[in-house]
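Enquirer: got a structure for you, letters missing:
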């Protein structure tokens, strides 16, 4: 039986890339509005995705009856999700946003997985996920900024929690399409539609960009977001998720806050507390337990 460990490593790598981007993107936020920068991230990746798709598969086309599915997934998975991330941070603390838009995501994925896939939730995945959840909580609450769930942050907290719900469902919605198309084709088309829907939100931000004054770190941030965070990360994540199952794959998002804490220490001299180190160890323990579980699906075949 072929080992799934390379796919788990792919999920960990993508989570590290996304986690580090919390720090790297700060450079770009000094020049771009959040809406413009997110549009650049996905918009510049689109032609590269289509060229890669044509090069590897010889065709970029999908069936007409699936176009609406890609459009809906793109609208919620890119447009709405990215806007929610921006506004959740605006209306609540970073610690609150980090906890609520990361920690519940895999739980929602596990709960709604039967609606989209034939995966079964096993005891080992539940235990491993619970252990990893504790590690995430330690990383986020163990930093300088604690979690504050008071009423003044209610709007932002609800937005952050909705990110987990929408993100989990959008991930699961990709699974049936990846039975028919490659992970690359699914990724390319939903990013295309999601970016198109995002464009109107950028209208007020372009005039404020001083293109001639873009520094080297900002170009690095753009390159990192386009090539690594979008082109590489989305393809690797969707491909790996399709191989190991959406339920288990989404628990590997718990690596994101650990990578974000390390990036903050490397680029902005933010301190790493003992609780955060302990949390990272606990996360990896939980994920290792999940990785040892073989993928189980319902045996009934769909004809």
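Expert: Received, thanks. This one's a predicted model, so the numbers in the text were calculated from it and none came from an experiment. Numbering: from 1, shown residues only.
Enquirer: okay, CA-based contacts and neighbour counts for the rest of this
Expert: OK.
Enquirer: So residue 2 versus residue 252, what's the distance?
Expert: 20 Å (C-alpha to C-alpha, to the nearest Å).
Enquirer: Between the two, point out the one with more neighbours.
Expert: residue 252 (28 against 4; other C-alpha atoms under 10 Å).
Enquirer: My read is that the more buried one contacts residue 13, right?
Expert: No. Counting by C-alpha atoms under 8 Å, residue 252 sits too far from residue 13 to count as a contact (9.7 Å).
Enquirer: in the helix or strand hosting residue 54, what counts as buried?
Expert: Taking DSSP states H and E as the definition, one finds residue 54 inside helix 34-57. For helix 34-57, the neighbour count (16 or more other C-alpha atoms under 10 Å) marks 34-46, 49-50, 52-53 as buried.
Enquirer: Next one for the comparison:
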């Protein structure tokens, strides 16, 4: 079991490192090449196909009573999650998006307490409060921030984090009952059904003749890396760790995002992204990560009387 826990943590590390690069890579595709809904449809259809191809080697049926829960997981974990994220990312800074996404563990903790009846300790209450302050500061800062910040975009990314947090909680019972590949394949099938009405129009009007090699490579990164591998890694990890532990790894994403934006800004003289780095965002990031750290601690903080 210890070896499997080790592999689960490696899977979470890999997933969130890959996803950290997605903020900048995916933003480069929108709206120059694709509208957000068209990119989401390509992402869901492409990754879903890969999951079902692999599932051909896994013979497992699902019970009829679990179909509705799988559908909800497809709605919140794939369709709503991705649509909110890509629309939000197209409107705001990659750094803002990556920091706001780190509020997911806070959301997971609250939803786990409501749905799975997980106990919230004093330590976790403090973490929720501190992390919440950081997220609120950053969302409101989108009104006045320079660079590519946007309050609407930031709100969409927060809705994305909420949707994904709900998905992590809802999918946990299914992971105890079925194999990871079975669950994720059905989730993406339902996710595709919910996504088609939103993305088919924009995808049909996309001019693929304008796509460069770099654009196709970026799409491949989003479909294979950010979607197929990260979802597979995350759902594998849920077999061995709790939803709150899974969500806590998300704090790696702003580190990767900050690094990539900094490289563009200071080594490639990208003036737009240079304005995305500010003390307010760094402070917000520190607050959110501190909150996540407190939430993920196994032992509560002890306060000595003076």
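Expert: Looks like it came in fine. Please read all numbers here as calculations on a predicted model, not as lab measurements.
Enquirer: one step back: look up the average distance of the next helix or strand after the helix holding residue 54 of the first structure to its aligned counterpart in the second structure.
Expert: Heading C-terminal from helix 34-57 of the first structure, the first helix or strand you meet, by DSSP H and E, is helix 64-74. By mean C-alpha distance after the TM-score superposition for the first structure, the fitted helix 64-74 of the first structure averages 1.4 Å away from its aligned residues in the second structure.
Enquirer: list the buried ones in helix 64-74 of the first structure?
Expert: For helix 64-74 of the first structure, by 16+ other C-alpha under 10 Å, it's 69, 70, 71, 72, 73, 74.
Enquirer: close enough to count as contact, residue 96 of the second structure and residue 281?
Expert: Yes. Look at residue 96 of the second structure against residue 281 with C-alpha under 8 Å: they come within range, at 7.4 Å.
Enquirer: Between those two, which contacts overlap?
Expert: Common neighbours of residue 96 of the second structure and residue 281 (criterion: C-alpha atoms under 8 Å, 6 or more residues apart in numbering): residue 138.
Enquirer: of these two, who's got more company?
Expert: Neighbour count, other C-alpha under 10 Å: between residue 96 of the second structure and residue 281, residue 96 has more, with 32 against 21.
Enquirer: That one and residue 125 of the second structure, how far apart?
Expert: Distance, residue 96 of the second structure to residue 125 of the second structure, using C-alpha to C-alpha: 24 Å.
Enquirer: And residue 49 of the second structure, by the same measure?
Expert: 41 Å.
Enquirer: And for residue 173 of the second structure?
Expert: With C-alpha to C-alpha as the criterion, residue 173 of the second structure and residue 125 of the second structure are 25 Å apart.
Enquirer: need the helices for the stretch 201-303 of the first structure, in chain order.
Expert: 216-223, 233-244, 246-251, 255-268, 274-291 (DSSP state H, counting those that start in this stretch).
Enquirer: and residue 155 of the first structure, which of those is closest to it?
Expert: Comparing the helices of the stretch 201-303 of the first structure by their distance to residue 155 of the first structure (C-alpha to C-alpha), the top pick is helix 255-268, with 21.9 Å.
Enquirer: elements contacting that closest one?
Expert: helix 5-29, helix 123-141, helix 274-291 (3 or more C-alpha pairs under 8 Å, 6 or more residues apart in numbering; DSSP states H and E).
Enquirer: ok, residues contacting the longest one?
Expert: By C-alpha under 8 Å, 6+ apart, the list of residues contacting helix 5-29 of the first structure from outside reads 37, 217-218, 221-222, 225, 228-229, 233-234, 236-237, 240-241, 243-244, 249, 252-264, 267-268, 291.
Enquirer: If we use 7 Å, what do you get?
Expert: 217-218, 221, 229, 233, 236-237, 240, 249, 252-253, 255-257, 259-260, 263-264, 267 (C-alpha atoms under 7 Å, 6 or more residues apart in numbering).
Enquirer: Can you get me the centre-to-centre distance for that helix and its chain?
Expert: When distances are taken as C-alpha atoms, centre = their mean, to the nearest Å, helix 5-29 of the first structure is centred 9 Å away from the chain's centroid.
Enquirer: buried stuff in it?
Expert: Within helix 5-29 of the first structure, the residues scored as buried using 16+ other C-alpha under 10 Å are 7-8, 10-25, 27-28.
Enquirer: what's the angle from it to helix 255-268?
Expert: Angle of helix 5-29 of the first structure versus helix 255-268, following axes from the mean of the first three to the mean of the last three C-alpha atoms, to 10 degrees, is 40 degrees.
Enquirer: the inter-axis angle of helix 5-29 of the first structure versus helix 34-57?
Expert: 140 degrees.
Enquirer: relative to helix 274-291, how tilted is helix 5-29 of the first structure?
Expert: 140 degrees.
Enquirer: same thing with the second one?
Expert: In terms of direction (the same axes, to 10 degrees), helix 123-141 of the first structure departs from helix 274-291 by 160 degrees.
Enquirer: And the following helix or strand past helix 123-141 of the first structure, what's buried?
Expert: Past helix 123-141 of the first structure, further along toward the C-terminus, the next helix or strand under DSSP H and E is helix 154-177. Neighbour counts over helix 154-177 of the first structure (16+ other C-alpha under 10 Å) mark 156-175, 177 as buried.
Enquirer: by contact count, what packs against helix 154-177 of the first structure?
Expert: helix 81-91, helix 94-102, helix 105-112 (3 or more C-alpha pairs under 7 Å, 6 or more residues apart in numbering; DSSP states H and E).
Enquirer: out of those helices, nearest to residue 181 of the first structure?
Expert: Distance to residue 181 of the first structure, taken as C-alpha to C-alpha, is lowest for helix 105-112 among those, at 21.3 Å.
Enquirer: in the superposed pair, what's the mean gap between the closest one and the second structure?
Expert: Averaged out, helix 105-112 of the first structure is 1.4 Å away (mean C-alpha distance after the TM-score superposition for the first structure).
Enquirer: Going by neighbour count, which residues of that helix are buried?
Expert: Quick answer for helix 105-112 of the first structure (16+ other C-alpha under 10 Å): 105, 106, 107, 108, 109, 110, 112.
Enquirer: Okay, angle between that helix and helix 154-177 too, please.
Expert: 50 degrees.
Enquirer: Helix 105-112 of the first structure: how far from the chain's middle?
Expert: Relative to its chain's centre, helix 105-112 of the first structure lies at 14 Å (C-alpha atoms, centre = their mean).
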